[in-house]
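# please work out how this folds:
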Amino acid sequence: IYEKFKQAIELGKWPDGRTLSREQKEICLQAVMLYEVKHGLDESNRTGYVDTTKKTSPCGPKDDSDDESTIRILH
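Just a heads-up that it's a prediction; the model follows:
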């Protein structure tokens, strides 16, 4: 059930193709998060974890000059 809930949250639909309502998404997310805490998943492996140790600078140039930068998309 945990894996099916996670997949439903990620895809926005149930395995049979029906769309999750907003309320269903909220309930599934709460259930997944509670399961992860109860079963002792490491914090970095939990749903919704954001690594705050990797600080980055804000987006955009610091001044009004044209700034050309490479954008890296991570999968």
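
# C-alpha from now on. contacts and neighbour counts both.
OK.

# in stretch 2-9, what counts as buried?
Buried positions in stretch 2-9, judged by neighbour count with 16 or more other CA atoms under 10 Å: 5-6, 8-9.

# could I get those residues as TSV with distance to H39 and secondary structure?
Below are the buried residues of stretch 2-9 laid out as TSV (distance: CA to CA, whole Å; DSSP: H, G, I helix; E, B strand; the rest coil):
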residue	distance to H39	secondary structure
F5	16	helix
K6	15	helix
A8	20	helix
I9	19	helix
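
# return the member of these nearest to L41.
K6 (14.3 Å; CA to CA).

# mind listing what's buried along the longest helix belonging to the chain?
Longest helix in the chain by number of residues, with DSSP state H as the criterion: helix 22-38. Neighbour-count burial for helix 22-38 flags 24-25, 28-29, 32-33, 36 (criterion: 16+ other CA under 10 Å).

# here's the other one to compare against:
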Amino acid sequence: MTDPYLETVRAMGPELYERMVRALATGLWPDGTSITAAQREHTMQAVIAWGELNLPPEERIGYIDKGHKAGSSCDDPQPMTWLEKEENK
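You can find the predicted model right below:
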């Protein structure tokens, strides 16, 4: 048994994906009508699913580049030195 939703997402082409992303960004469909809350939710799900199936991780909606540490010294604790004010001496 196949999942009709997944089959529909698989059948989407990149042009439809781009139109959906643009509609989410602007809040309007290509014909100028506003996206309803329910349409926004379903469109987001479809865009995320299509990206999972067709795009490398760094090109997907919501991708966050966590980078890498510059070196191990960034995690080494550094002692604090308190300086006394001249008035308190």
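
# pull the contacting residues for W14 of the first structure.
By CA atoms under 8 Å, 6 or more residues apart in numbering, W14 of the first structure lies in contact with 4, 7-8, 20.

# and those, which of them are in strands?
The strands, defined by DSSP state E, take in nothing from the contacts of W14 of the first structure.

# turn these into CSV, columns for distance to S44 of the first structure.
As requested, the contacts of W14 of the first structure are arranged in CSV below (distance: CA to CA, whole Å):
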residue, distance to S44 of the first structure
K4, 20
Q7, 18
A8, 21
L20, 26
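
# what residue is smack in the middle of the first structure?
Nearest to the geometric centre of the first structure sits G48, at 4.5 Å (CA atoms, centre = their mean).

# give the equivalent position in the second structure for that residue.
Alignment note (TM-score structural alignment): G48 of the first structure maps to G62 of the second structure.

# so which residues of the second structure form helices?
For the second structure, applying DSSP H gives helices covering 4-11, 14-26, 37-54.

# would you list those helices in a markdown table and tack on distance to G67 of the second structure?
Compiled in a markdown table, the helices of the second structure are given as follows (distance: least, CA to CA, whole Å):
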| stretch | distance to G67 of the second structure |
| --- | --- |
| helix 4-11 | 30 |
| helix 14-26 | 25 |
| helix 37-54 | 21 |
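
# from A38 of the second structure, how far out is T8 of the second structure?
18 Å (CA to CA, to the nearest Å).

# against S21 of the first structure, how distant is E36 of the first structure?
Applying CA to CA, the value for E36 of the first structure to S21 of the first structure is 22 Å.

# counterpart of V21 of the second structure over in the first structure?
In the first structure, the residue paired with V21 of the second structure is K6, using TM-score structural alignment.
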